[in-house]
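1. pasting the sequence and the predicted model now:
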Amino acid sequence: MTKISIIVPIYNVEKYLKRSLDSLVNQTLEDIEIILVDDGSTDNSHKIAEDYKENYSNVLLVTKENGGLSDARNFGLQYASGEYIAFIDSDDYVESQMFERMYNLSENGRKKIIESNFLWEFPDKNVKDVVKKYNSLNEYLVKGRVVAWNKIYKKSWLDTLDFKFPVGRLYEDQDFFFKMVANLQNIEEIAVDDHIGVHYVQRSNSISYNKSTRIRDIFWIYNDIIEYYRVHKVTCYKDEMEYRFTRNLLGNVLIRKVLKQKDRKLKRELLSEIKSYIDTNFPNWKRNKYLNERSKQNLYLKMVNSITYKLFYLY
């Protein structure tokens, strides 16, 4: 039986692909399959992937027209036969024992999500992202890493949920993460491997690193999550979602992306849209119980809020 199916979307990453695939074919865990999804690459990526398919019996290569990261992940899912599913980006690489450690935490399939710690590899520095455990699903929503590539997911569970990554949108991992959590019963369904497993490579020319790419997708993603929770009558996480969404909008989106826009008109439009979105969907966010907890992140968020209106009028 295949223990883990690892889905690897590939698009024009010839410079990084060998390192990524070497880290996967050299895993210490046996009975894994590696599903390479060539998403219409125009460089040498397809040839590199073909070489691995020819040399490793557990490597499958499938090709499709370019549709983006979410579309490639969804496409790869139909070929997966493993007990667990993993998604690895083709410019990242993993430690050789990562999947063995994660699978050993599955408790014979009782865990629905197992996640690993990771290292952010920026062009000028590395930053560890380390968690030892989560004490509740509420804490997981507030502090959990909203990425798909540091986790393995119970396939039979995913099959019953029958939802996919949103195609054509950035921030797709946030959509996937919050919908996953909505379908968990308790924190015991999650395990954490406290070792560094993934090397998450931040390229200055990648889509996720580019500050001027489809910033407005975040509004679509959050609306989709909110609607999913409404339809499925999940009402117990309102404070957690309010805190997480406003923190991301005022922190990551506003400071790291909007304010670095060179187009003054676009910058002003985005500032106005962020303010309007928060005022409409989370009018009482400043009284959020998580915001009132003392932490560096919350002090930062309050500072950002205090200058938001000044920024709006400045630009």
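-> Structure's in. What do you need?

2. C-alpha only now, for contacts and for neighbours.
-> Noted.

3. ok, Val8 to Ile218 distance?
-> Using Cα to Cα, to the nearest Å, one gets 24 Å for the distance from Val8 to Ile218.

4. out of these two, which sits in the busier spot?
-> Neighbours per residue, other Cα atoms under 10 Å: of Val8 and Ile218, the larger number sits with Val8, 27 against 21.

5. which SS class is that one?
-> Using DSSP: H, G, I helix; E, B strand; the rest coil, the three-state assignment for Val8 comes out as strand.

6. for it, what are its contacts?
-> Contacts for Val8 (Cα atoms under 8 Å, 6 or more residues apart in numbering) come out as Ile34, Ile35, Leu36, Val37, Arg73, Gly76, Phe87, Ile88, Asp89, Ser90.

7. next one for the comparison:
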Amino acid sequence: MSTVSVIVPNYNETDNLRSCLDSLLAQCYEGLEIVLVDDGSNEPSREICRDYSKNHPSIRLIETDNCGVSHARNIGIGAACGEYITFVDSDDMVKREHVRDLLMAITDSNADVAVCMFDYLAPRSGPESGTGLLDSANTIKVVNKSIAAELFAKTYGWFCWGKLYRRSLLVSSGIEFNEDVTVCEDLLFNLEVLGACNKVVLLDSAGYLYRQKGKSATNDLHNARWFDALDAYETAFHLASGNTELRSALSFNCELMLCEAKFRLKYLDYRERKTAEEKISHLIESLPSDPRYNVRQRAKLIASHIFPNLVMKIRRRGIQHD
């Protein structure tokens, strides 16, 4: 049995899928199962998947109808044979030591989750195009789930990629991705994981190479499903009840999202705008009454409220379009 299963959901990725799979095949850790879940792609994306699975025994291809990334990840979790599970998006890459470093950290500390930092990739580039990608010795830190949640919110991010999970924890606790949520599904998944786990090990190195997705549905200002993120945060506050620090950290991210939500309203039609406004009102009611923001956070929120158009223009300028 493979020790680690890498789940790669794919939908119509062609430009970067080969470089993603090549980076996994080049891992210095050999006990790797690559579960490639094709989510109803068109040609030639599906053909790339079939070609790689045919020529590389470590890649197991599962073909499904198009039901979304959460469904594809859940299919991967159910099919995985490894003792540990990690996720890689089909347009991203990982460093050669990525799996090995996460596995060593989680086994040495007997943790339930291992987490690393990430670097950015430019469009259609290799790992040399990121920033600060030179390998360095890992410093690891073992924390309880409460502290881990705060660090996810402030530093590491809620992404499911860049993290290694003990598969038995997911299976025994019935943890999977919410297939009704199209934005911030990672946030809810990881809050459930942290609710069920005992301890988390954090690495300060960046083993995951993330490609900003300029043309994704999430970045489309006309996409009404983006407002599902507000529902996700309302659920997140419920899951984080009793953890004041985490609720404050979530509240800061949430208030920034609310500023963006108000900016996005003008791009919706009347019916969609009315539904979105209701979501905004419900979420505002869920915010902590006395969040513990530092001076920098308060300044950022004030700027977002006073100059929403300028702030959004600056934020979106960083999105690279393919």
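-> Okay, I see it. Source: prediction; values computed, not measured.

8. could I get the buried residue list for stretch 196-208 of structure 2?
-> Across stretch 196-208 of structure 2, burial judged by 16 or more other Cα atoms under 10 Å covers Ala196, Cys197, Lys199, Val200, Val201, Leu202, Leu203, Asp204, Ser205, Ala206, Gly207, Tyr208.

9. neighbouring contacts of that stretch?
-> The list of residues contacting stretch 196-208 of structure 2 from outside it, by Cα under 8 Å, 6+ apart, reads 92-95, 97-98, 102, 105-106, 109, 111-119, 133, 135-145, 148, 161-162, 169, 173.

10. so how do I select the buried members of those in ChimeraX?
-> Applying 16+ other Cα under 10 Å to the contacts of stretch 196-208 of structure 2, the buried members can be selected in ChimeraX as follows:
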select :92,93,94,95,97,98,102,105,106,109,111,112,113,114,115,116,117,118,119,133,140,142,143,145,148,161,162,169
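
11. so which of the contacts of stretch 196-208 of structure 2 sit within strands?
-> If you go by DSSP state E, the contacts of stretch 196-208 of structure 2 have 93-94, 113-119, 140-144 in strands.

12. check contacts around the spatially most central residue of structure 1.
-> In structure 1, the residue lying closest to the centroid (Cα atoms, centre = their mean) is Val147, at 2.1 Å. The contact partners of Val147 of structure 1, taken as Cα under 8 Å, 6+ apart, are Asp173, Gln174, Phe177.

13. that's a strand at it, yeah?
-> No - read with three-state DSSP, Val147 of structure 1 is coil and lies in no strand.

14. and it, what pairs with it in structure 2?
-> Aligned by TM-score structural alignment, Val147 of structure 1 pairs with Phe159 of structure 2.

15. follow-up on the earlier one: closest one of the buried residues of stretch 196-208 of structure 2 to Ser241 of structure 2?
-> Ala196 (14.5 Å; Cα to Cα).

16. so the top strand by length along structure 1 matches what in structure 2?
-> The strand of greatest length in structure 1, counted in residues with DSSP E as the criterion, is given as strand 190-201. Residues 200-211 of structure 2 are where strand 190-201 of structure 1 lands when matched by TM-score structural alignment.

17. quick check: the matching stretch compared with structure 1, mean distance?
-> On the superposed models, the aligned residues of structure 1 are on average 1.4 Å from stretch 200-211 of structure 2, with distances taken as mean Cα distance after the TM-score superposition for structure 1.

18. just give me how far that stretch sits from the chain centre.
-> 12 Å (Cα atoms, centre = their mean, to the nearest Å).

19. same check, this time on stretch 171-180 of structure 2
-> Per Cα atoms, centre = their mean, the centroid offset for stretch 171-180 of structure 2 relative to its chain is 15 Å.

20. how far does that stretch stretch from start to finish?
-> 20 Å.

21. now do stretch 206-219 of structure 1
-> End-to-end distance for stretch 206-219 of structure 1: 21 Å, by Cα to Cα.

22. for that stretch, buried residues please.
-> Lys211, Ile215, Ile218, Phe219.

23. now flag whichever of the residues you listed is closest to Glu50 of structure 1.
-> Ranked by distance to Glu50 of structure 1 (Cα to Cα), those are led by Lys211 at 33.0 Å.

24. counterpart of that closest one over in structure 2?
-> Matched to structure 2 by TM-score structural alignment, Lys211 of structure 1 sits across from Leu221.

25. give me the neighbour count for Asp43 of structure 1.
-> As a burial measure, the neighbour count of Asp43 of structure 1 was computed by other Cα under 10 Å and equals 13.

26. counterpart of it in structure 2?
-> Applying TM-score structural alignment, one finds that Asp43 of structure 1 aligns to Glu43 in structure 2.

27. residues contacting that match?
-> Residues in contact with Glu43 of structure 2, defined by Cα under 8 Å, 6+ apart, are Asn12.

28. please repeat the previous calculation with a cut-off of 7 Å.
-> By Cα atoms under 7 Å, 6 or more residues apart in numbering, no residues touch Glu43 of structure 2.

29. assign it to helix, strand or coil.
-> coil.

30. quick check: it vs Asn66 of structure 2, distance?
-> When Glu43 of structure 2 is compared with Asn66 of structure 2 (using Cα to Cα), they lie 14 Å apart.
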